[in-house]
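>>> Fold the following, please.
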Amino acid sequence: MPSSVESVPRADSSGPARPGPVPWIAMYHSVGDRSDDPYRVTVTPGRLERQLRWLRGRGLRGVSVAELLAARARGEGRGLVGLTFDDGYADFLTHALPLLARWDCTATLFVLPGRLGGVNAWDPLGPRKPLLTADGIRDAARAGVEIGSHGLTHVDLTRADDTVLGAETAGSRSTLQELTGATVAGFCYPYGTVDQRAVDAVRRAGYDYACAIDPGGLTGPFALPRVYVGQDDTAARLFLKYRLHRLRRRPVEGL
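Now for the predicted structure:
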């Protein structure tokens, strides 16, 4: 099966990297019922639709991270923002995917191949939400969604020993590539926690980029910062988050 992921130029492949503005990448998780949402990881379908409508109304289009980075490398990234969905919840297919298609957007879905068809057992407070099966991940990929790795089982890589670190990075990539028949270019650090050791492991595993949350001095192609988007993010809040993102982050080499 040919890869549906647009090739991302590697940061070290074309001579000295020039500093560029950090891309705007939104971080979502679950889309569905949020009556019990202690970690604030869920937005309702109605809220997601209003947020996508806001993007499109401002002349912006949400795309996968691979597409965003490839477009920026060609000097064609204007008007594009990244959309990411962490953990691979089953409600992505039923609630998020139809809305993305309606608003002519794509996204990157970071999944956990070690928990196929399982639940979010890493969240002590629950509620338990079903995760995508192998077939569900393949369905998302066929719909044009970029599939990335969120590790095997959602562990904090900064606390993992060498064996676990290798399995969560290289092992999860190999498993996903076998599952989808496509190249897996992107990684997402569970919990957003990242250190230089984790970055090095992701790079060695063959990924082209990785997403974090707020990686500070590690910011770069293998530690991309993202903007949390939740249920309370109305048009006004999204506008502020969009405008402040670049003001808060200085240009970074390789971006």
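>>> hey, let's count contacts and neighbours off CA atoms from now on
Will do.
>>> check which helix or strand covers residue 174.
helix 172-180 (DSSP states H and E).
>>> what does that helix contact?
The contact list for helix 172-180 (CA atoms under 8 Å, 6 or more residues apart in numbering) reads 1, 112-114, 134, 137-138, 141, 149, 151-152, 183-184, 205.
>>> one more time with 10 Å
With contact meaning CA atoms under 10 Å, 6 or more residues apart in numbering, helix 172-180 is reached by 1-3, 111-114, 134-135, 137-142, 147-153, 166-167, 181-187, 202, 205-207.
>>> Next up, the contacts around residue 218.
The contact partners of residue 218, by CA under 10 Å, 6+ apart, come to 194-196, 199, 212, 224-225, 252.
>>> I should have written residue 251 there, sorry.
For residue 251, counting by CA under 10 Å, 6+ apart, the contacting residues are 18-23, 219-220.
>>> Quick one, which of those are buried?
Applying 16 or more other CA atoms under 10 Å to the contacts of residue 251, the neighbour count classes 22-23, 219-220 as buried.
>>> In TSV, list these along with distance to residue 160 and secondary structure.
Putting those into TSV (distance: CA to CA, whole Å; DSSP: H, G, I helix; E, B strand; the rest coil) gives the following:
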residue	distance to residue 160	secondary structure
22	28	coil
23	29	coil
219	21	coil
220	22	strand
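>>> compare with the first, here's sequence two:
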Amino acid sequence: MSTPTTAARTPLRVRPVLMYHSISASTAPDPHRLRVHPDRLDRHLRRLRRLGLRGVGLTELLRAQERGEAGRLVALTFDDGYTDFLEHAAPLLQRHGMTATLYVVAGRMDGANDWDSGPRLPIMGADQVRAVAAAGHEVGSHTMTHARLAGADPATLTAEVTGSRRVLQDVLQAEVAGFCYPYGAYDTAAADAVAAAGYDNGCVIGDYSPGDRFTVPRCYVSPQDTAAHLVARMARHQLLQRGR
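Next up is the predicted model:
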């Protein structure tokens, strides 16, 4: 495994990165608090527009930041690759002139979220993943099986990190630049594996240390978050980064 460059592992100050999962009007049990109603997402995107902000994928945000052009951008990310992204989130993003990163569990395409105890949610197949990319959204990897990578052995890291990138690049016939650690669980070996596999970046959840290019922190968005809550989360994100 190659060693990540010093620049890549230097702490960054990144614009807010928002984390969603399922976008659905379902009233089924939601024990893990993953489901945001489409109307609520619509209100979130409207508030971003009123603030003069535009949602983009995480890789686009990081590259704009390198050019000094990220001042009015926020990153929008959606984990797991649920089919409801195409049904509900993608039309809303298009309406508001925004894009996002969708992190797909590559080994569960055409399957479901069998890694948790909540309701079974369908995951996109290859054609749907290609449709997401064709609509202008970034597709990133969320491992092969939604494995917890902190403490994983080298063989598991290779299968989950490198293997998932290979699968998704074969589906898309394009580079897969972004990676997302399931459960936000990572350690130095996992972050090094993501960098060595050729990804441009990796993201976690609310962990601001080290906060480098392969451990970019994100703001979790809950099912009950109002537009005002969203603004507060973004403000807290900025304060936490200034305090590092």
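>>> Need the TM-score from the superposition.
Once superposed, the chains reach a TM-score of 0.93 (TM-score structural alignment, normalised by the length of structure 2), with 240 aligned residues with a CA RMSD of 1.9 Å.
>>> Grab the most central residue of structure 2 for me.
Among the residues of structure 2, the one closest to the centroid is residue 77, at 3.8 Å (CA atoms, centre = their mean).
>>> What does it correspond to in structure 1?
With TM-score structural alignment as the criterion, residue 77 of structure 2 lines up with residue 84 in structure 1.
>>> That match reaches residue 29, doesn't it?
Yes - using CA atoms under 10 Å, residue 84 of structure 1 makes contact with residue 29 at a distance of 7.9 Å.
>>> part of a helix, is residue 45 of structure 2?
Yes - applying DSSP: H, G, I helix; E, B strand; the rest coil, one finds residue 45 of structure 2 inside a helix.
>>> who's in contact with the aligned residue in structure 1 for it?
Matched by TM-score structural alignment, residue 45 of structure 2 corresponds to residue 52 in structure 1. By CA under 10 Å, 6+ apart, the contact list for residue 52 of structure 1 reads 60-62, 99-100, 102-105, 235.
>>> Give me the range in structure 1 that stretch 135-147 of structure 2 lines up against.
With TM-score structural alignment applied, stretch 135-147 of structure 2 matches the range 143-155 in structure 1.
>>> Could you report the distance from residue 193 of structure 2 to residue 113 of structure 2?
To residue 113 of structure 2, residue 193 of structure 2 is 24 Å away according to CA to CA, to the nearest Å.
>>> For structure 2, which segments count as helices?
38-50, 58-66, 84, 90-95, 126-134, 154-157, 163-172, 188-196, 227-242 (DSSP state H).
>>> what's in contact with the shortest one?
With contacts defined as CA under 10 Å, 6+ apart, helix 84 of structure 2 is touched by 21-25, 38, 90, 121-124.
>>> likewise the last one?
Applying CA under 10 Å, 6+ apart, the set of residues contacting helix 227-242 of structure 2 from outside is 11-18, 40-48, 51, 74, 206, 208-209, 211, 217-222, 225-226.
>>> wait, which of the helices of structure 2 is closest to residue 6 of structure 2?
When the helices of structure 2 are compared by CA to CA, helix 188-196 sits nearest residue 6 of structure 2, at 11.5 Å.
>>> The top strand by length along structure 1 - contacts with which helices or strands?
Ranked by number of residues, the top strand in structure 1 under DSSP state E is strand 80-86. Contacts defined by 3 or more CA pairs under 10 Å, 6 or more residues apart in numbering; DSSP states H and E place strand 80-86 of structure 1 against strand 25-28, strand 30-31, strand 61-63, helix 65-73, strand 108-111, strand 146-149, strand 186-188, strand 227-228.
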